[in-house]
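[1] sequence plus the predicted model coming up.
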Amino acid sequence: MDLLYMFIGFIASLVCMFLLMPPFIRYLHKIKFGQTEREEGLASHKAKNGTPTMGGIAFILVPVVLCILSSFFTPYKIDMKLWIVLLAFVGYGFIGFIDDYIIVAKKDNTGLKPGMKFLLQSILAVAFYIMYSSHNPTTLWIPIFDISFDIGFLYFFLIFFMFTAETNAVNLTDGLDGLCAGQMIIALIPFIVFAYVSNALNLVYLLVLVEGALLGYLYFNKHPAKVFMGDTGSLALGGLLAAVAMVLKQEILLILIGFVFVIEVLSVIIQVTSFKTTGKRVFKMAPLHHHFEKSGWKETQVVHRFWLVGIVFAILGLFIGVR
């Protein structure tokens, strides 16, 4: 029966996206909520100017609304852990929405000031830590060795880092058509298995709804993209991933499963640090996906090869994490 519910939920989420995205894209065109490419960006990306952004609104609202409505007539009720995941998904998406709105209103890429964006991300991270730790132990599971121990107040810093780092990492990965959405579809699969093994079926159901919505969104975001998710979508997905890893006690495996997100943000850190200290750039352009574009790879080649890397690390994380 559970599999039937999951299948129906997935199809419902997918169909909703197919029905909603065309009129939503037309509406974004009408109100001129279009992407503004950076002046220092790649020349091949200039053609993307004006492509509707904030498409992430759709793949946030569809699974959240379906999940809440389904809780009234399915066995999958919303408990504290699921509320944390839902609120992280919506909360970080709202921060992204504010950023996107400022960008499209001013027609530049300034958006929220970095300090303000980090402050808002930090406030949510602290809130979710308090919500979670007040009802759950602050233990950390070490994969491979299969040991758990209580890290006490250090757990706060781990959770704070997870939420702030993951949201920014996913945000940086959203730079090529289909890259971020496809990578997120891949990364969520191991966590669906972890949730199922843990008998957290309500969380499985939500993630299946998200997968259906992301697959529907990807149809319109594949190259050449008809819509972008914007910070609305990328920050929401980062918050979702961090929250899921937290409630499933898979904090360390998040690094492995989200390896593509990790190397994207590391490439930016390395590039900035190197340029500020030596005046030299390590990569032709950061984040890393732009380096490969600058090296002559087609956009679709970069996306598909990054997806392949993501699949490898997702399988590895799944193999290590199932216990």
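    Looks like it came in fine. Numbers count the residues shown, from 1 in each chain.

[2] going by C-alpha atoms from here, please, whenever you check contacts or count neighbours.
    Fine.

[3] mind listing the strands for the stretch 1-150 of the chain?
    Counting by DSSP state E, counting those that start in this stretch, the stretch 1-150 of the chain has these strands, from start to end: 139-142, 147-150.

[4] and the first one, which residues are buried?
    For strand 139-142, burial by neighbour count (16 or more other C-alpha atoms under 10 Å) applies to 139-142.

[5] quick check: the farthest pair among those residues?
    Comparing every pair within the buried residues of strand 139-142 by C-alpha to C-alpha identifies 139 and 142 as the most remote, at 9.8 Å.

[6] identify the contacts common to these two.
    Shared contacts of residue 139 and residue 142, defined by C-alpha atoms under 8 Å, 6 or more residues apart in numbering, comprise residue 148.

[7] can I get the strands of the stretch 1-150 of the chain in a markdown table including distance to residue 49?
    As requested, the strands of the stretch 1-150 of the chain are arranged in a markdown table below (distance: least, C-alpha to C-alpha, whole Å):
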| stretch | distance to residue 49 |
| --- | --- |
| strand 139-142 | 45 |
| strand 147-150 | 49 |
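
[8] please, where are all the helices along the chain?
    Along the chain, the stretches classed as helices by DSSP state H are 2-30, 56-70, 80-106, 114-133, 154-173, 179-197, 201-221, 230-247, 251-257, 259-278, 288-294, 299-321.

[9] any chance of the ones you listed in CSV, plus distance to residue 44 and mean neighbour count?
    Output for these, formatted as CSV (distance: least, C-alpha to C-alpha, whole Å; neighbours: other C-alpha atoms under 10 Å):
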stretch, distance to residue 44, mean neighbour count
helix 2-30, 21, 16
helix 56-70, 23, 20
helix 80-106, 21, 21
helix 114-133, 27, 16
helix 154-173, 18, 21
helix 179-197, 16, 22
helix 201-221, 17, 25
helix 230-247, 19, 28
helix 251-257, 30, 22
helix 259-278, 20, 17
helix 288-294, 9, 20
helix 299-321, 9, 18
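
[10] wait, what's in contact with residue 93?
    So residue 93 contacts 56-57, 60, 231-237 (C-alpha under 8 Å, 6+ apart).

[11] what's the closest non-adjacent residue to it?
    Nearest in space to residue 93, with sequence neighbours left out and distances taken as C-alpha to C-alpha, 6 or more residues apart in numbering, is residue 236 at 4.0 Å.

[12] about what we covered before: residue 214 is nearest to which of the strands of the stretch 1-150 of the chain?
    Residue 214 sits nearest to strand 139-142 of all those, at 29.3 Å, using C-alpha to C-alpha.

[13] mind giving me the packing neighbours of that closest one?
    Using 3 or more C-alpha pairs under 8 Å, 6 or more residues apart in numbering; DSSP states H and E, the elements in contact with strand 139-142 are strand 147-150, helix 251-257.

[14] this is the comparison structure:
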Amino acid sequence: MRLILIAAAVSLLLSMVGTPLAIRIFARRGYGQNIREEGPSGHYDKKGTPTMGGTVIVIASLCGYFTAHLVSMVSFDSDPPTASGLLVLFLMTGLAVVGFIDDFIKIYKQRSLGLRSGAKALGQLIVGAVFAALVIRFPNAYALTPAETRLSFLRDFGPSIGIIGFTLWVLFFIVGFSNAVNLTDGLDGLATGATCLVLAAYVLIGNWQLRNSCTSVGFGPNCYWVRDPLDLAVVAAAVLGACLGFLWWNAPPAKIFMGDTGSLALGGVIAGLAFTTRTQLLLVILGGLFAIITMSVIIQVGFFKLTGRRVFRMAPLQHHFELSGWAETTIVVRFWLIAALCVAAGLVLFYVEWMPK
């Protein structure tokens, strides 16, 4: 628990202090947001707001995680970083690099589109493929690897889908959730707040799996075969602290945007946590808001191609309500409530499944 608290506190402090510094640096260099002409007219006032704030989230998260482990090792508690934690952080950082390139091109060329969709997807696939190749390696003393080549909901289930099938599943999941958070990042604080709720759930899940790990409580029917549950909770806490500190400045009216640097990174970290905690399909419930917003885009595009008509005034879904006259803060708070309900439903399922039969 001390590791979790140190990681969260350090990343929160660094993010709170570092974000206004980043705002001044980015504003001085002209790293401002460009607004799509076809977007809601109310967004034009946001043009020039500093972007690429996701760099602060990533740096603060990494500092919080490694500081917590450094303090632990200095105090002789012997809690070094683990393969599971490092791989999730690698996934977050790798996708942040892809997002940073995308953001920088937007700024450099002064347009609302950065990397071409193919180049952006290729970057996500490369990072995801490396993660998929490494996450089934590094067995510990109990022959547990950070992830298994099986599907999981609340635990692993069913037969192995093979290395190729697992790699494709990882790529689909990582690209899907990193883009889902990216689509959600359309209003001030919306994606940051929703991600905070999912990360808080993973702090609880990792801590619960630690307390009920098969390697610590014995091989009972309800124990969890997870390689490094404590370190995964530390990762989630570090990123949660960084997001909370950033949200202070990103809440409406936002002083800075996370950009693709942040949204791709956050989508990657929650996808990585899902694989390493064996809760891949549970993430669809925990991150229900991201799934709903992504589905709104799929429905809008599919229906328009079939009929030439639109289901929503504009997609993603949050912009439909903007054009319907809802205030931005109203949409953000209500969507946070939806995200909270999804997280609550996911945690209830997680606990009910564990309860002794």
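    Arrived safely. Just so it is clear, the structure is predicted and the values come from calculations on it, not from any experiment.

[15] mind putting the helices of structure 1 in a markdown table, distance to residue 147 of structure 1 included?
    Output for the helices of structure 1, formatted as a markdown table (distance: least, C-alpha to C-alpha, whole Å):
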| stretch | distance to residue 147 of structure 1 |
| --- | --- |
| helix 2-30 | 31 |
| helix 56-70 | 34 |
| helix 80-106 | 23 |
| helix 114-133 | 20 |
| helix 154-173 | 16 |
| helix 179-197 | 17 |
| helix 201-221 | 24 |
| helix 230-247 | 16 |
| helix 251-257 | 12 |
| helix 259-278 | 23 |
| helix 288-294 | 34 |
| helix 299-321 | 12 |
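
[16] out of those helices, nearest to residue 50 of structure 1?
    Per C-alpha to C-alpha, nearest to residue 50 of structure 1 of the helices of structure 1: helix 2-30, 8.2 Å.

[17] return the member of the contacts of residue 93 of structure 1 nearest to residue 42 of structure 1.
    residue 231 (19.5 Å).

[18] which position in structure 2 pairs with that closest one?
    When structure 2 is aligned by TM-score structural alignment, the residue opposite residue 231 of structure 1 is residue 260.

[19] please apply the same query to residue 10 of structure 1.
    So, by TM-score structural alignment, residue 10 of structure 1 is matched to residue 8.

[20] wait, doesn't that match sit right on residue 233?
    No - the pair residue 8 of structure 2 / residue 233 is not scored as a contact, 10.2 Å apart, by C-alpha atoms under 8 Å.

[21] that older thread, contacts only, for the residue nearest to residue 93 of structure 1.
    60, 88-94, 96, 167.

[22] what separation do you get for it and residue 64 of structure 1?
    12 Å (C-alpha to C-alpha, to the nearest Å).

[23] show me the contacts for residue 105 of structure 1.
    Residue 105 of structure 1 neighbours (C-alpha under 8 Å, 6+ apart): residue 33.

[24] which position in structure 2 pairs with it?
    So residue 105 of structure 1 corresponds to residue 108, using TM-score structural alignment.

[25] nearest residue to the counterpart of residue 68 of structure 2 in structure 1 in space, please, no chain neighbours.
    The equivalent of residue 68 of structure 2 in structure 1 is residue 70 (alignment by TM-score structural alignment). Nearest residue to residue 70 of structure 1, sequence neighbours excluded (C-alpha to C-alpha, 6+ apart): residue 76, at 7.4 Å.

[26] residue 310 of structure 2 reaches residue 303, doesn't it?
    Yes - using C-alpha under 8 Å, residue 310 of structure 2 makes contact with residue 303 at a distance of 6.6 Å.

[27] between the two, which contacts overlap?
    In contact with both residue 310 of structure 2 and residue 303: no residue, using C-alpha under 8 Å, 6+ apart.

[28] that older thread, look up how far residue 243 of structure 2 lies from the match of residue 10 of structure 1.
    Distance from residue 8 of structure 2 to residue 243 of structure 2, by C-alpha to C-alpha: 10 Å.

[29] same thing with residue 308 of structure 2?
    40 Å.

[30] how about residue 342 of structure 2?
    From residue 342 of structure 2 to residue 243 of structure 2 the distance is 19 Å (C-alpha to C-alpha).

[31] what sits against the aligned partner of residue 135 of structure 2 in structure 1?
    Using TM-score structural alignment, the partner of residue 135 of structure 2 in structure 1 is residue 132. Counting by C-alpha under 8 Å, 6+ apart, residue 132 of structure 1 touches 80-81, 84, 247.

[32] what does residue 148 of structure 1 give?
    Residue 148 of structure 1 neighbours (C-alpha under 8 Å, 6+ apart): 139-142.

[33] and in structure 2, which of those remain?
    Among the contacts of residue 148 of structure 1, the contacts conserved in structure 2 (both residues aligned by TM-score structural alignment, their matches' C-alpha atoms under 8 Å) are 139-142.

[34] same list (the residues you listed) but as CSV, adding distance to residue 306 of structure 1.
    As requested, these are exported to CSV (distance: C-alpha to C-alpha, whole Å):
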residue, distance to residue 306 of structure 1
139, 32
140, 29
141, 28
142, 27
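
[35] isn't residue 111 of structure 2 right next to residue 31, touching?
    No - assessed by C-alpha under 8 Å, residue 111 of structure 2 is found out of contact with residue 31, at 11.8 Å.

[36] quick one: which of these two has more around it?
    Applying other C-alpha atoms under 10 Å to residue 111 of structure 2 and residue 31 shows that residue 31 carries more neighbours, namely 21 against 14.

[37] test my guess that the more buried one contacts residue 48.
    Yes - using C-alpha under 8 Å, residue 31 of structure 2 is in contact with residue 48, at 7.5 Å.

[38] for residue 285 of structure 1, see how far away the residue lying farthest from the centre of structure 1 is.
    Distance from the C-alpha centroid of structure 1 peaks at residue 278, with 32.7 Å (C-alpha atoms, centre = their mean). Residue 278 of structure 1 is 16 Å from residue 285 of structure 1, where distance means C-alpha to C-alpha.

[39] quick one, what contacts the alignment partner in structure 1 of residue 185 of structure 2?
    Counting by TM-score structural alignment, residue 185 of structure 2 corresponds to residue 174 in structure 1. Neighbouring residues of residue 174 of structure 1 by C-alpha under 8 Å, 6+ apart: 180-181, 230, 234.

[40] one more pass at 6 Å, please.
    Residues counted as contacts of residue 174 of structure 1 (C-alpha atoms under 6 Å, 6 or more residues apart in numbering) are residue 180.
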